[in-house]
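K.L.:
predicted model and sequence below, questions to follow.
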Amino acid sequence: MSFDTKMVDRHTVLAQVNHLMKEVAPQSVQDNPNLSFLEAGIDSMKLMLLVTRLEDQFQVEFQTDHLAPQFLGSPASVTALLLDHYLTV
């Protein structure tokens, strides 16, 4: 399934991030988008799998400096990263 950049909004992107989190680590999905991945139980291997899935889903390639915790720390921070740097139309 590819992502339609015409339908870009925070809610839609966050829903996709949560969906991919559920695929990678079903026990990690929380109602709080600000809960850190570490607190949600996503280890570094699952985080890298999530990054790969995010890149595939949104048809982007994260820059190396965007692989830092401030960008990939929680569903909310990933959503902000995607909207601010990759999904602008």
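P.N.:
Yep, that arrived. Residues are numbered from 1 along each chain as shown.

K.L.:
from now on I want contacts and neighbour counts done on CA atoms only, so please keep to that.
P.N.:
Fine.

K.L.:
element containing residue 57, please.
P.N.:
helix 44-58 (DSSP states H and E).

K.L.:
could you point out which element follows that helix?
P.N.:
Next along the chain after helix 44-58, taking DSSP H and E as the criterion, comes helix 75-81.

K.L.:
helices or strands up against that following helix?
P.N.:
If contacts are counted by 3 or more C-alpha pairs under 8 Å, 6 or more residues apart in numbering; DSSP states H and E, helix 75-81 sits against helix 10-24.

K.L.:
and the angle for the helix it packs on with helix 44-58?
P.N.:
Helix 10-24 runs at 130 degrees relative to helix 44-58, counting by axes from the mean of the first three to the mean of the last three C-alpha atoms, to 10 degrees.

K.L.:
ok, structure two:
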Amino acid sequence: MSPPLEKVYQLFPDRAFLVTQLAHRSEGFFALCEEYDLAVSALQQLEARGAHAAADLLHMAEYRALIEELKLDLLRELQASEEASKH
């Protein structure tokens, strides 16, 4: 299992096979997976160190917003691939 994909597998456990296929087929999808992995890891690090400074709280909010955007982008890519495979 590719490390950048692990968090995406956790996010979409019922679509793990499709995630793997898309990641191998599409550089753009793989890049989204990498971005998601990095954003989640960065947020986890900030949370783990108990960051309470205003700048840290702002960064945490920014990471949370980015993570939500990436989740939607990943979901759209997965749904588009599922739709394309039906035709």
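P.N.:
Structure's in. What do you need? Here the structure is a predicted model, which is why all the values come from computation and not from measurement.

K.L.:
tm score of chain vs chain?
P.N.:
Here the superposed chains carry a TM-score of 0.28, computed using TM-score structural alignment, normalised by the length of structure 2; 49 aligned residues with a C-alpha RMSD of 4.9 Å.

K.L.:
rewinding a little: same question for the helix holding residue 57 of structure 1: list its buried residues.
P.N.:
47, 49-51, 53-54, 57-58 (16 or more other C-alpha atoms under 10 Å).

K.L.:
cool, and stretch 17-29 of structure 2?
P.N.:
Neighbour counts over stretch 17-29 of structure 2 (16+ other C-alpha under 10 Å) mark 18-20, 22-23, 29 as buried.

K.L.:
just those residues: which are in helices?
P.N.:
18-20, 22-23, 29 (DSSP state H).

K.L.:
at which residues are the helices of structure 2 located?
P.N.:
So, for structure 2 - with DSSP H - the helices run 3-11, 16-25, 27-48, 54-86.

K.L.:
and which of the ones in helices among the buried residues of stretch 17-29 of structure 2 is nearest residue 10 of structure 2?
P.N.:
residue 19 (10.8 Å; C-alpha to C-alpha).

K.L.:
looking at the buried residues of stretch 17-29 of structure 2, which is nearest residue 54 of structure 2?
P.N.:
residue 29 (33.3 Å).

K.L.:
for that closest one, which non-adjacent residue is closest in space?
P.N.:
For residue 29 of structure 2, ignoring the flanking residues on the chain, the nearest one in space by C-alpha to C-alpha, 6 or more residues apart in numbering is residue 23 at 5.6 Å.
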